[in-house]
Structure formats: structure tokens, C-alpha cells
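Asks: sequence unknown, structure follows:
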């Protein structure tokens, strides 16, 4: 087989109403692993460096327009008369395009780039196929359309509702994904009719029309996972589970230890180094990078954070976006960070909130410390110098700077800068009234007794 260098266009069908989702959010924008399913697919398409991308939309156009942010052209299918009719709506956007066209589905998000390339390569083989169809053999053929083949050459394709019992016995199913040369695609679509059980214009009919013309069409096969469609919340959850299971395996293959793999949840872009230990019930949101030799203790939620080598996080810690931990920094139990940068070896071991803060190397943040970073209107910065010691139950009222090796005494509310090496103690004078509590309790007990 000889690969020919041709331009590629992708038509992504996303005009379905997604009624089974029962959601105001467009079906293809529902996330898997923290990313809209459509964007998983678009990322795989982009790896082919396509000349054109056309997303066919219907209801929810504004949502898709916002999500795509100009990265693809939109074509509107309204009303909706089937998959063949949907693809026809991209004809104007591809006017003058003479390369190869991939037809994909926005609710089939995990088609690998390599599979798309395999379809394109087969389309450009020396035997000059008219259409290449992506097939698969699921354990349960359900209501999928069938592909009748002789070796890999397609003899006939039929939708499930129009298939005979004999045809339904065929295990090879149609994913709906195709590769067709632009010069063939739209002339074939123009000949498709809606004379079928649904009264729709089926995309698969272009295969049958080309076959009747004496041209050959071929199938290439892929793993059923690659072409799993998502139409309901249940299917969304099932696909999330399958994606996570594969990602956990990959994490361990790459050198991370997961104590209870089924309880760890990754994002689509989570990056883990080697010899990372992850205890049970850890959730990674988008934007997390973890270096080598990191320990993430149980029950942590981490999003938008960069964790340096040798760090320890948790248990029961929450790292929010903008958190950076340099080498061997430590975040302990019930600590929350947001836009906080901890220098090498800095630590906050217990019950602390650090927001909009820069903490120098080796600084120690005592239990119960908070950075008061918000006045109801604006956010302000707290800067803590290297080697500083912040005593327990301190409130650092931003904007404020604590100098190198400075000490803030426990229970202080600090609203002015502290110079290098200084001690700052901000407490009200302790007042003692001997016997006051006993007299108070006696009075209140008598009042309570009188009410009975």
C-alpha cells in the first residue's frame, strides 16, 4: 500500500438534539475526564494537521460556537433529515477542497489519530477505494448497522431497522465513520434517497451507490472502545469509567504506584512522574503536573497545580488552581491552597488556608493560619520570606509581607509588614475576672430552674 500525501478535511456531525441526556448543555459538550467530549475528538483530529474542519450543528449552536472559539467552521443542519443530509450541509464550507474527507461524530470522542490515519491511508491505496468505512465487532451488536463483506471489500451496508434477520446475524458493525475523497463524496450524497423505514437520508447509502456503480469500498476495523458513542447519562458514566480504568493502568505502567487504583480519578491532561505514590480517594482536576518521588496521601482534591519532586500532599488536602509546590514542600491534612507558591522545603502541615501567597523556602506555616486575601471586592497578596515561622492560629491580612526568618507569634492578626528577623505579636491584653464564670453559671441555672 502506498501512502499519498493529500490534504485532509474533517466533517464532525454534532447536530443531534441529545434528548436522552435531558440537559440544557449540548450533548457533545458533556465532559469526560474534565474535558468536553467534542474537544477530545478535535484534539485527535488536530494531530493530522487538517486543512479544514467543519462541525455540523443544529440546536445548541451558540454553545458549540463558544466552545470551539473559531477553531472550526460551523454548518447548520435545520431541519434534520439523517446523517447523509447532515454531511451535505458541509458542502459549501468545503467548496474547492480537493483532498480527503473524514466523517466523524461529536459524540464518539475517543477515535485515535492513528485510526483516522489508517482510514486515510486505505483510501489512498493503489486499488482506489470509493469509500473506506470504519467497522468494529462489539460483544453486543445492539441496533448498529451491519457491514456485509467479502474479505475487506464491502458488498452491502444496511441500517439495523432495515436489516433482515440474516443480515443482523453479521457481527461486523458500522461505526458511521468514513473516509471519502471530496470529489466523490458530494456527488454520491446527491444520489441518496430517503426510501427507508425512517424516511431519512442515510450516509451509509453512498457505499451501496458506489458499489452499484462498480466501484469498490472497503472496511478497516478498530477496537469497539474507539468508536463508542455516548447518548445518555448512563453511557457517559460508563465511558468515564472505561477511560479512567485505562488511564490508571497507564499510570502504573509509567511508574506510579496506586494503592487502590479504582479510587483514583484522573483528568485528561494529568501528568505524573516516576515513583509517585497515590493513596486511595484522590481526584485530579485539569491542569495538574506531578514530578518524581511525590507522595499524595488519601482523600486529596488537586486541580491546576504543579507539584515538584519529593513533595508530600495530604491527607485531606485541597490544591486549587495556581498552586505551585517546589521541591520537598509539604502540604498536610486539611490544608487548602489557591494561587499559592511554596518554595523549596516550605511546609503547611495542618488546618490552613493559603490564597494568593508566596511562601519562601523553608518557611513553616503553623496550624490554623490563614491568609486573609479578599476584602469583598479585591484580592491581595501575602509574601512570606525564606525561613519565616508563622505561629498557629495567625491571620495574615493582605497585602502584607513577612520578612526572611521573621516570627509571627501564635494567635496574631498581622496587618502590617514584618521586617527580616523580627518577632511580631498582635494580641489583646489578657483580662482575668476571678470567680466571674462561677457566678454566671449559678445565675443562669437559677433562671432555668424558675422556668420549669
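Replies: Sure, I can see it. Note that the structure is predicted; figures quoted are calculated from it, not measured.
Asks: contacts and neighbour counts: CA atoms only from here.
Replies: Will do.
Asks: does residue 101 sit in a helix or strand, and which one?
Replies: strand 100-105 (DSSP states H and E).
Asks: Report the buried residues of the helix or strand following that strand.
Replies: Counting by DSSP H and E, the next helix or strand C-terminal to strand 100-105 is helix 113-123. Using 16 or more other C-alpha atoms under 10 Å as the test for burial, helix 113-123 gives 115, 116, 117, 118, 119, 120, 121, 122, 123.
Asks: The first one and residue 223 touch, don't they?
Replies: No. Because the distance of 9.7 Å does not satisfy C-alpha atoms under 8 Å, residue 115 is recorded as not touching residue 223.
Asks: Please state the offset of stretch 152-163 from the chain centre?
Replies: 35 Å (C-alpha atoms, centre = their mean, to the nearest Å).
Asks: And for stretch 204-224?
Replies: That offset, for stretch 204-224, works out to 34 Å (C-alpha atoms, centre = their mean).
Asks: Ok, stretch 351-369 next?
Replies: 30 Å.
Asks: so who does the closest residue to residue 179 other than its chain neighbours touch?
Replies: With C-alpha to C-alpha, 6 or more residues apart in numbering as the criterion, residue 179 has its nearest non-adjacent residue at 4.6 Å, and that residue is residue 102. By C-alpha atoms under 8 Å, 6 or more residues apart in numbering, residue 102 lies in contact with 8, 9, 10, 11, 116, 120, 177, 178, 179, 180.
Asks: alright, now check it against this:
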């Protein structure tokens, strides 16, 4: 971790035309979150004093997504996309008076690791570039290193044959002293074929002032940038493969690893068991010893030790399952707390609710929580028994050890230990069923 104050600038202004999409490139999802969410998470690992996102194409959408992912991040607009150097220049007014180190990241480069960023932040050189040994250097810019450090960055089109033989390539990520950046950013020119201001030109400018430039290296996969849907799909596959290996190595049982899909922040304790075809959205934590059976979708929820979920269950944001809770097949839970030992066997919706410990929720129970405008809560006490096909019209409270009769519509609070029946009285007409069916069949034959 750097001792000096640290700021992170994330470049996220590009349109990403090769994605063939109206959506800004940095908002396409990878591992359940927008690409920029990965860059923000990487920045967060450094505990920076400031995070600035440079937005351009679809700026309003980028700003909205950023505010949700990282509320303290600040947004600056790059009206015209005139290169990486021009993008960083837009952020400089927000760093007026800042005395520390600045790291420049990219919103479409999701896999730079915490150790790599820490190495950039703590490096002693005035300017540090992140490089990687490319298996196929192709048209990457090359990093030319001498005993004095990083001498220059040479773009492929400007490189001679000897320089093109260099395998050390430029990722575009850079860290440098804020004062140096403030001094040099205005000296960048667009005297090149593209007419753009390149951040890479800072190396030559720094060297010209006698400042030291150097390189930190990382694995090539950390520098992967996303430019097309095919690259996005490949990145997703790579992330999922690594996440599955990590889960297995940390003591999680995956019954069929290839069918389990993780999100960026999925957290699972050891000795948990995850069945096949389970999908994790963002914000899921599972404690040790819990089990998720096949074909479940989980998002924004917490599952405590000893709980079982599924098969075919859906846990939505705000679902909190206590220890030894059982949630069975075709159950949906949203913004609801289930205390220890609650049983919800099947075919049930619990929304905006609190279920007391060891309550039993019968099949077909629905908390009617939405009146078309507002959401309302249902409170069910400990050891209550909710009969099958009960409709609980919120706001409503069921007391401890209370019972509802099957098929009831509950619109009023039920006191502790009471039995509530809220269904119409059954009327039976002897023989009418046979006569009714005979009449209907005769009508069908005539038609």
C-alpha cells in the first residue's frame, strides 16, 4: 500500500463501436456487474483518497451505474474523445492541490489484480507503466528498457524490426506523481496520424526532464481489454473458470463445476455444497455448511450455516436466511428475513417479510405485499403454522404459534396462538356436478 495519498482515474468515455451496441462499452456485464464495476473494485482495493471516472459516450448512464457501484466516485465529462491524454486532462481540475500518486486505469480492462495495483502504487519511480510479456505481441506498443529504466514506448506502426521483436508490451495503465502529471499533461501534443493526445507520450516528456520512468509487469491475462462481444464472452468464460477453481481450492463442493456461474463478489464458506446449474448474481454470501441444490438463482442474499435452498428456488435482494432454514422448490424470497429453523417447502412467495424462528410456511403461501403503489410488510411470529394456499394481505401480523387455515385470505392481524380462517363457506349441491357436465357435453356436441 502506498504511503503517499493516492487517486485513481478510470477512463470510461469510449463508445466501443465494435460492440455493435447503443450501450456504453463499460456498461456491458461481466461476472454479473458492468465492466466498469471491475475497475472500480480494483481501485477500491487500494483504498484511494479519490476516484475519478472520465465519462463520454452515454455519460448519464455511466454516471448512474458508477453512483450505484461506488457512490463516492466523482464523474467528469470528456465531451470529445481526443485520446487518453486528453481524457486524463479532463480529470485534472478535480485534483487541484492533490499531492500524491495518480494511477490511470481503464473501464474496459477488468482483470488487473490487487497485487499488481499495489506494486504500481508503491513503486518509487516518478512514472511507472504496467507492462506484460505477450505470447503474440502483434500490434501492441513495445516498452524499451535500459539500465536507466523505461526509455520509451514505441507504437507498433512506428517500430523498426528490432523493436518489434521485443515481447514486453504496454498495457496503457500508468502511475505517476500528481505534480509531475499536472506539469506534463498540458505539454502533450496531437502531432500524430490520429490527431489524438496520447498518455504514453508522458514517458518521453518525463525522461526529458530527467525523471525516472520504470515498468511493473503482470501476467498477460490481467491486461485483457474488452472491445467486442466475442472478447466479452471469452472474458466471461475465463472469469468463471478461475472462480470455479478458486471455490474448489477454498473447500467448496461444486457438484458440477462447469454449470455453476459466479458473480464478481460471490462469497462462499468452506464445506458449503453447490449443486449443478446454480447462478449467482451480485451480492451473495453463503456461510460454511449451507447447501444450494440444483437450478437456483441467487442475488443480493445471505444464507446462513446449515440452511438448504432449492432445487428451483429464487432468492432476490434482501433475502436473509438464518441457520437451518429450509427453502424448497419453486420458492421465491425477496427482502425478507427468515429466522432460524424456518421451513418454506414449496410453491411460495415471501416478499417484504419477517418470519420468526421455526415457523412453517405451507405450499402456495403468498405475501400480498404490493398494492400497486406502495410495498407493505408481513410479520409472522415464531412457531406459527401457515396453512397451504394462504394469502397474507399486507400489512398484516401473525402472532407466535398462530395458525391459518388452508385456503385463507388473511387481511387482519392474528393474535398469538389463535386460529384464523378467512375463506368462503363451502356449499355442496348433491348430483349437480354430474348434471352440469352432461349439459356442457351436450352443448359441445351441438356446436
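Replies: Great, that's in hand. Bear in mind that the values here come from a model prediction, so they are computed numbers and not experimental data.
Asks: TM-score for these two?
Replies: TM-score for the superposed chains, counting by TM-score structural alignment, normalised by the length of structure 2: 0.89, backed by 444 aligned residues with a C-alpha RMSD of 2.6 Å.
Asks: circling back to that earlier point, tell me roughly how far the strand holding residue 101 of structure 1 lies from structure 2 on average.
Replies: For strand 100-105 of structure 1, the mean deviation from structure 2 after alignment is 2.1 Å (mean C-alpha distance after the TM-score superposition for structure 1).
Asks: Which residue ranges of the stretch 151-300 of structure 2 form helices?
Replies: Per DSSP state H, counting those that start in this stretch, the stretch 151-300 of structure 2 carries helices over the ranges 161-164, 178-184, 202-208, 229-249.
Asks: what about the corresponding residue of structure 1 for residue 376 of structure 2, how many neighbours?
Replies: Alignment note (TM-score structural alignment): residue 376 of structure 2 maps to residue 380 of structure 1. Burial of residue 380 of structure 1 is recorded as 16 neighbouring residues (other C-alpha atoms under 10 Å).
Asks: Wait, residue 380 of structure 1 touches residue 374, no?
Replies: Yes. Taking contacts as C-alpha under 8 Å, residue 380 of structure 1 lies within contact range of residue 374: 6.4 Å.
Asks: between these two, what contacts are shared?
Replies: Shared contacts of residue 380 of structure 1 and residue 374, counting by C-alpha under 8 Å, 6+ apart, come down to residue 398.
Asks: what about the strands in the stretch 201-350 of structure 2?
Replies: For the stretch 201-350 of structure 2, the strands defined by DSSP state E, counting those that start in this stretch cover 213-218, 253-254, 267-268, 273-274, 279-280, 285-286, 291-292, 297-298, 302-303, 308-309, 314-315, 320-321, 326-338, 343-355.
Asks: Adding mean neighbour count and distance to residue 391 of structure 2, write those strands out as CSV.
Replies: Shown next, in CSV, are the strands of the stretch 201-350 of structure 2 (neighbours: other C-alpha atoms under 10 Å; distance: least, C-alpha to C-alpha, whole Å):
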stretch, mean neighbour count, distance to residue 391 of structure 2
strand 213-218, 20, 57
strand 253-254, 19, 37
strand 267-268, 19, 34
strand 273-274, 22, 32
strand 279-280, 22, 29
strand 285-286, 21, 30
strand 291-292, 24, 27
strand 297-298, 23, 24
strand 302-303, 26, 26
strand 308-309, 24, 23
strand 314-315, 26, 20
strand 320-321, 26, 22
strand 326-338, 23, 15
strand 343-355, 23, 10
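Asks: And residue 132 of structure 2, what's its match in structure 1?
Replies: Aligned partner of residue 132 of structure 2 by TM-score structural alignment: residue 136.
Asks: which residues touch its match?
Replies: Contacts of residue 136 of structure 1 by C-alpha under 8 Å, 6+ apart are 172, 173, 174, 175, 221, 222, 223, 224, 227.
Asks: Could you export these as TSV, including distance to residue 243 of structure 1?
Replies: Formatted as TSV, the contacts of residue 136 of structure 1 follow (distance: C-alpha to C-alpha, whole Å):
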residue	distance to residue 243 of structure 1
172	24
173	22
174	22
175	19
221	20
222	17
223	14
224	13
227	13
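Asks: Apply the buried test to those residues and list what passes.
Replies: Buried among the contacts of residue 136 of structure 1 by 16+ other C-alpha under 10 Å: 172, 173, 174, 175, 221, 222, 224, 227.
Asks: Now do the same for the first one: its match in structure 2.
Replies: Going back to what we said before, that points to residue 172 of structure 1. So, by TM-score structural alignment, residue 172 of structure 1 is matched to residue 168.
Asks: Double-check that match against residue 131; I have them as touching.
Replies: Yes. Counting by C-alpha under 8 Å, residue 168 of structure 2 touches residue 131, with 6.3 Å between them.
Asks: shared neighbours of the two, anything?
Replies: With C-alpha under 8 Å, 6+ apart, residue 168 of structure 2 and residue 131 have common neighbours residue 143.
Asks: The closest residue to residue 263 of structure 2 other than its chain neighbours: neighbouring residues, count only.
Replies: In this structure, residue 263 of structure 2 finds its nearest non-sequential neighbour in residue 31, 4.5 Å apart by C-alpha to C-alpha, 6+ apart. Neighbour count of residue 31 of structure 2, defined by other C-alpha under 10 Å: 23.
Asks: Residue 31 of structure 2 corresponds to which position in structure 1?
Replies: By TM-score structural alignment, residue 31 of structure 2 lines up with residue 33.
Asks: Name all residues that make contact with that match.
Replies: 240, 243, 244, 266, 267, 268.
Asks: Closest one of those residues to residue 287 of structure 1?
Replies: residue 267 (7.9 Å; C-alpha to C-alpha).
Asks: corresponding residues in structure 1 for stretch 437-446 of structure 2?
Replies: Using TM-score structural alignment, stretch 437-446 of structure 2 pairs with 441-450 in structure 1.
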